[in-house]
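here are the coordinates; sequence isn't available:
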């Protein structure tokens, strides 16, 4: 069920406290500062699409702060993709200060302190995506944080259009359809951001980065091959194994570690997707794991639960509550 909160349903003295609770419930814990002394007015709606959620946030001027103390008990990282429709917003994180007007969107990380603000009344669409879901489509998604992207044309515009359409028709969808559409939104987001020159440049030179992107694409397309190794990736890229290793080391990861990480992310995605009805061992095998016990150990180390626990959680009846 969709969630809806309006400050107009509360007595004026309770509106600000009610808004803080609603925001923290739908996104994650935040400190709020309210612009001006006039009566605060805000509405917040949220819809679940499988592992991701969409919200629409309309309010007077606001400042949201995510502090280090908010992160102490937070385990699962999420990304917020914020699309302003009315008024410019400002976002500060990790030493970067970016403004985003209507016609663009920006990306925020939950696991780093930040400030998000808009001085004027604003209307925002927000897509909340767990890191485990995003990194199954985009390698090293932390590169996206604090970047502003174009939502006026191409894949960026299609991403925003589909987000709005999905909400308009969400009552018509089954649970399986909502899960599928949530995945498609993340695919469109990936298409919109991964070709951006700032994402492509990373910390590598242009030549190295071209090889890095090529290697990542080869790995992503061959995760089901149990014989995929750093050497086969290097051969497919037409470069030496040592050079490939140096390229990945510059990104603080090994080639083998990246292959394993992508396989685990794909397994997690399928375990939580109601459309995949195969056994856990079948899913592991289809994602390139030949040893079931090793897969289970690696999965638990990565996600903090067993594969069977992840599948059981995904199959719980829909309660209407959005996971934080």
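Arrived safely. What you see is a predicted model, and the numbers here were worked out from it, not measured in a lab.

C-alpha only now, for contacts and for neighbours.
Noted.

relative to residue 280, how far out is the residue positioned nearest the centre of the chain?
Central residue of the chain (C-alpha atoms, centre = their mean): residue 129, 3.0 Å from the mean position. Separation of residue 129 from residue 280 (C-alpha to C-alpha, to the nearest Å): 24 Å.

residues near residue 282, how many?
Other residues near residue 282 come to 13 when the count uses other C-alpha atoms under 10 Å.

spit out the contact partners of it.
Going by C-alpha atoms under 8 Å, 6 or more residues apart in numbering, residue 282 touches no other residue.

in a strand, that's where it is, yeah?
No - using DSSP: H, G, I helix; E, B strand; the rest coil, the secondary structure at residue 282 is helix, not a strand.

any idea how far it lies from residue 189?
Distance from residue 282 to residue 189, by C-alpha to C-alpha: 29 Å.

dropping in the other structure now:
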């Protein structure tokens, strides 16, 4: 048990910085309120699990790369906000942590806590090596607040609160088993949150693919339409644009050409007394080079644009023929 109660006022902040740095990991604490700083820190061990309860006045905590270098062991920590609120930042994500929420963080990367008022929090620290969870999965969970009103968080919260209150009462054998149980629970928590993040990412990717497809359809007549212009319009990198289309069975460049050829084929098959020239149709749908258009058209339809127009006019309808369907399938398959 460490407390500022018996420490002279002028030494309280220095004492508290030393206390939390030795008990948890090296960090910098800056009080936010007026008057003497008041803090209390109780810590127990359950095998390799470190369980701490912190009660303190408003403050800011930061863990910088220089401080990380002073503590070589890697921990994954779960904070349980018992009272008060906090703002937590890690890995570029910002979480508003309310009473009853959980927050996961990795002590090997910089982080920042801001407690605007007096608070209490349970902190559970585990060596990262015992979790058996890929670092990439942990990175998806850090910097997020986990609601404990439903889902796995609702199961985990009462267990952790009880464990923190009674950690001092267990025999070494029981403590080791409890530590193993906590590892399993933490691993399950990370796995659940990773699935949720992945599902959110999949939904966002699907939405972006639909937006890109709509953009292509709306801009087919622009000869400058390209993966580069599409990426710029959606404020993403060309590399990311290609990545989100990996599951679409066709590259962005091939999709642009396929859609242009489809529209050219439809227009050339349309019956009209004042039919536009083949070159005018090609230009309207973004083809600048007539020779390139003719080669691409023949590769899909099996005939030249003029032959296609004659055949469709003779048939008397505007529906694409068998050659068109086979060609589109070929385009989709050959997407390298």
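In hand now; what should we look at? A quick note: this is a predicted structure, and the numbers were derived from the prediction, not measured.

if we can go back for a sec, what does the residue nearest to the centre of the first structure align to in the second structure?
Correspondence of residue 129 of the first structure to the second structure, assessed by TM-score structural alignment: residue 126.

quick one: its match is in a strand?
Yes - Residue 126 of the second structure: assigned to a strand according to three-state DSSP.

report the contact partners of it.
So residue 126 of the second structure contacts 48-50, 75-77, 183 (C-alpha under 8 Å, 6+ apart).

quick one: which of those residues is nearest residue 264 of the second structure?
Taking C-alpha to C-alpha as the measure, residue 264 of the second structure lies nearest residue 76 of the contacts of residue 126 of the second structure, at 58.3 Å.

didn't the closest one look like it was pressed against residue 123?
No - Residue 76 of the second structure lies out of contact with residue 123 (C-alpha atoms under 8 Å); the separation is 10.3 Å.

how near is the match of residue 129 of the first structure to residue 52 of the second structure?
When residue 126 of the second structure is compared with residue 52 of the second structure (using C-alpha to C-alpha), they lie 12 Å apart.

joint contacts of those two?
By C-alpha under 8 Å, 6+ apart, no residue touches both residue 126 of the second structure and residue 52.

tell me how far the equivalent of residue 14 of the second structure over in the first structure lies from residue 298 of the first structure.
Taking TM-score structural alignment, residue 14 of the second structure has residue 17 as its aligned residue in the first structure. Going from residue 17 of the first structure to residue 298 of the first structure by C-alpha to C-alpha gives 42 Å.

okay, those two: which has more neighbours?
Higher neighbour count among residue 17 of the first structure and residue 298: residue 298, with 17 against 11, using other C-alpha under 10 Å.

skipping its backbone neighbours, what lies nearest that one in space?
The shortest distance from residue 298 of the first structure to any non-neighbouring residue, by C-alpha to C-alpha, 6 or more residues apart in numbering, is to residue 264 (7.8 Å).

cool, residue 5 of the second structure as well?
Excluding the flanking residues, the one nearest residue 5 of the second structure by C-alpha to C-alpha, 6+ apart is residue 38, at 7.0 Å.

that neighbour is in contact with residue 59, isn't it?
No - look at residue 38 of the second structure against residue 59 with C-alpha under 8 Å: they stay out of range, at 10.5 Å.

can you confirm residue 39 of the first structure is in a strand?
No - Residue 39 of the first structure sits outside any strand when classified using three-state DSSP, being coil.

just to revisit the earlier point, which of the contacts of residue 126 of the second structure fall in helices?
residue 183 (DSSP state H).

just the buried residues of the contacts of residue 126 of the second structure.
49-50, 75-77, 183 (16 or more other C-alpha atoms under 10 Å).

kindly indicate which of those residues lies nearest residue 149 of the second structure.
Looking across those and measuring by C-alpha to C-alpha, the closest to residue 149 of the second structure is residue 77, at 20.5 Å.

and that closest one, what's its match in the first structure?
By TM-score structural alignment, residue 77 of the second structure lines up with residue 80.

distance of that match relative to residue 169 of the first structure?
Going from residue 80 of the first structure to residue 169 of the first structure by C-alpha to C-alpha gives 22 Å.

next one: residue 17 of the first structure
Note on residue 17 of the first structure: its distance to residue 169 of the first structure, by C-alpha to C-alpha, is 32 Å.

same question, residue 209 of the first structure
Distance from residue 209 of the first structure to residue 169 of the first structure, by C-alpha to C-alpha: 40 Å.

over to residue 106 of the first structure?
25 Å.

so those two - more neighbours on which side?
residue 106 (25 against 9).

is the more buried one in a helix, a strand, or coil?
Counting by three-state DSSP, the backbone at residue 106 of the first structure sits in strand.
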